[in-house]
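Student: okay, predicted coordinates and the sequence, questions at the end:
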Amino acid sequence: MTKAEEKFYEKGSVSDEIDVAISFQIIGLFSEGLYSSPNKAIEELVSNAFDADASCVHTVMSPDRSGDDASIAILDNGSGMDAAGLKTHWIVGESAKLANRKTASGRRMIGKFGIGKLAAYVLGTRLTHISKSGGKFYSTTMDFTKVPTAPGKGGISSNAGTAQPTMKLPLFELTEN
């Protein structure tokens, strides 16, 4: 694959990895139970932008959302996440929003459980975060098709001391281009 053919979620250079302890059962329970409608799933992703103090949020969708290359993008001018923030973000079921119920600007937070990102499972097979923080750009992608259906399956190692399989998400550092 040439550089021009590279998918947007594979751009940049890998600077680290994010450990995610998750099982397919958790994704199914949370996303299909709580976000059974695509509209509710998109609402959840927009709520995350609100919680990041965004004053402007755009939802952009492919005209044909049934195609293999279809996408839905939630673009906002919120506070963004750096590498450490993206790592914390992918601790499923935990959220800093529970301890601090106000945003930096004083808004009351909507989210609190750290599961809203799983709403994207209802919409497609992949969730990519592209974020700018401290003048740097970062990206990471959760490919839901690679979530193990059982511990130790799919080449994913088990996290020591837990029954949850662990996935490693590549953390990319991007240029503005």
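Tutor: Received the coordinates, thanks.
Student: all contacts plus neighbour counts: C-alpha atoms, from now on.
Tutor: Fine.
Student: what's the longest helix seen in the chain packed up against?
Tutor: Across the chain, the longest stretch assigned as helix under DSSP state H is helix 38-51. Helix 38-51 is packed against strand 72-76, helix 120-123, with contacts defined by 3 or more CA pairs under 8 Å, 6 or more residues apart in numbering; DSSP states H and E.
Student: now the element after the longest one, going C-ward?
Tutor: This means strand 72-76. Remark: after strand 72-76, the chain's next helix or strand is helix 83-89, criterion DSSP states H and E.
Student: which strands and helices sit next to that next one?
Tutor: Helix 83-89 packs on strand 13-21, going by 3+ CA pairs under 8 Å, 6+ apart.
Student: quick one: buried residues of the strand it packs on?
Tutor: V14, I18, D19, V20, A21 (16 or more other CA atoms under 10 Å).
Student: isn't the second one right up against G85?
Tutor: I take that to be I18. No. Applying CA atoms under 8 Å, one finds I18 not in contact with G85, separated by 10.6 Å.
Student: returning to that earlier point: distance to E44 for the buried residues of strand 13-21 - can I get that in CSV?
Tutor: Shown next, in CSV, are the buried residues of strand 13-21 (distance: CA to CA, whole Å):
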residue, distance to E44
V14, 28
I18, 22
D19, 23
V20, 20
A21, 21
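Student: which among the residues you listed gets closest to H129?
Tutor: Nearest to H129 out of those is I18 (CA to CA; 12.5 Å).
Student: mind listing what A73 touches?
Tutor: Contacts of A73 were listed using CA atoms under 8 Å, 6 or more residues apart in numbering, and they are H58, T59, V60, M61.
Student: and these, which of them are in strands?
Tutor: Among these, the ones falling in strands (DSSP state E) are H58, T59, V60, M61.
Student: tabulate the residues you listed (CSV), appending neighbour count and distance to M142.
Tutor: Listed next are the ones in strands among the contacts of A73 as CSV, based on neighbours: other CA atoms under 10 Å; distance: CA to CA, whole Å:
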residue, neighbour count, distance to M142
H58, 12, 21
T59, 12, 20
V60, 11, 19
M61, 12, 19
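Student: use this one as the comparison:
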Amino acid sequence: MSSLLNQIISNDIVDLKITEEAEDVFGNEDGCVHDFLDALKVNTSIKTARLTEDFLGCLRADARSKVLQALGKDLDLKEVTLGDALILVEDITHIIAKSPSLYSMDLHNIILQGQQEHFQALEATLHQHPNLKEFDLSDNCEPAVEDIDLERIKNAKNASACTGSMPPPLKKSTIATSA
């Protein structure tokens, strides 16, 4: 078992930063994250998580989703940085919704996968989160679906409080141009 896994299991780590491929981090050839998921389940000490560069991007989609879902179960999580991967919008929404102490999330170099209703759910979750103060969706984050407008997501924490109803659609407005 890797030193990092031992630190996670024994609650000796507060700031989790993983930037290398899973097989390099966990020391197994298949890049299996099962041990990492098991370690996250018992951990109560992680306050900040930075999963970027080769780590998320090199995981299979199902493994990446499981890692993000497991990260979202941490009730004391304060800060999250995710980058350099294809990520399901549902997984981001899950982390925010299930982490009541979260006050900062930074996303960069991400292709956001999901349908319009997933983006609407993320926007509503951002409006309703009691402690999230910073939500940074950098300019190099893009939706996988072309007709999704991310400006409302980017500005959701600056907008007035949500009334509880679903926000209107996030589709980009169609602008007619003459030739």
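Tutor: Alright, I've got the coordinates. Note that the structure is predicted; figures quoted are calculated from it, not measured.
Student: TM-score for these two?
Tutor: The TM-score (TM-score structural alignment, normalised by the length of the first structure) is 0.27; 79 aligned residues with a CA RMSD of 4.9 Å.
Student: just name the most buried of the helices and strands packed on helix 38-51 of the first structure.
Tutor: Ranked by mean neighbour count, those are led by helix 120-123 with a mean of 22 (mean count of other CA atoms under 10 Å).
Student: what helices or strands is it leaning on?
Tutor: Packing partners of helix 120-123 of the first structure (3+ CA pairs under 8 Å, 6+ apart): helix 38-51, strand 126-133.
Student: could I get the helices and strands packed on helix 38-51 of the first structure as JSON lines with distance to D51 of the first structure?
Tutor: Output for those, formatted as JSON lines (distance: least, CA to CA, whole Å):
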{"stretch": "strand 72-76", "distance to D51 of the first structure": "11"}
{"stretch": "helix 120-123", "distance to D51 of the first structure": "17"}
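Student: which among the contacts of A73 of the first structure gets closest to S133 of the first structure?
Tutor: S133 of the first structure lies nearest to H58 out of those, by CA to CA, at 19.1 Å.
Student: contacts only, for the closest one.
Tutor: Applying CA under 8 Å, 6+ apart to H58 of the first structure gives the contacts A73, I74, L75, D76.
Student: go again using 7 Å as the cut-off
Tutor: I74, L75, D76 (CA atoms under 7 Å, 6 or more residues apart in numbering).
Student: for the longest helix of the first structure, list every residue counted as buried.
Tutor: Going by 16+ other CA under 10 Å, helix 38-51 of the first structure has these buried residues: P38, A41, I42, E44, L45, V46, S47, N48, A49, F50, D51.
Student: tell me which stretches of the second structure form strands.
Tutor: Shown for the second structure, the strands assigned by DSSP E span residues 15-18, 48-51, 79-88, 104-113, 134-137, 142-143.
Student: for those, give me a markdown table that also has mean neighbour count and distance to E151 of the second structure.
Tutor: As requested, those are exported to a markdown table (neighbours: other CA atoms under 10 Å; distance: least, CA to CA, whole Å):
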| stretch | mean neighbour count | distance to E151 of the second structure |
| --- | --- | --- |
| strand 15-18 | 16 | 28 |
| strand 48-51 | 20 | 24 |
| strand 79-88 | 22 | 18 |
| strand 104-113 | 20 | 13 |
| strand 134-137 | 17 | 9 |
| strand 142-143 | 20 | 11 |
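Student: tabulate the helices and strands packed on helix 120-123 of the first structure in a markdown table, adding columns for distance to L169 of the first structure.
Tutor: Shown next, in a markdown table, are those (distance: least, CA to CA, whole Å):
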| stretch | distance to L169 of the first structure |
| --- | --- |
| helix 38-51 | 20 |
| strand 126-133 | 10 |
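Student: follow-up on the earlier one: can you say which of the helices and strands packed on helix 38-51 of the first structure is nearest to S133 of the first structure?
Tutor: Closest of these to S133 of the first structure is strand 72-76, at 13.0 Å (criterion: CA to CA).
Student: give me the angle between the closest one and strand 57-61.
Tutor: With axes from the mean of the first three to the mean of the last three CA atoms, to 10 degrees applied, the angle from strand 72-76 of the first structure to strand 57-61 works out at 160 degrees.
Student: residues touching D106 of the second structure, list them.
Tutor: Taking CA under 7 Å, 6+ apart as the contact definition, D106 of the second structure lies against V80, T81, L82, F135, D136, L137.
Student: out of the residues you listed, the closest to K66 of the second structure would be?
Tutor: Distance ranking of the contacts of D106 of the second structure against K66 of the second structure, using CA to CA, places L82 first at 14.3 Å.
Student: contact partners for the closest one?
Tutor: Contacts for L82 of the second structure (CA under 7 Å, 6+ apart) come out as R50, L51, T52, D106, L107, H108.
Student: how close does the fourth one get to A22 of the second structure?
Tutor: Looking back up the chat, that one is D106 of the second structure. Relative to A22 of the second structure, D106 of the second structure is positioned 21 Å away (CA to CA, to the nearest Å).
Student: good, wrapping up.
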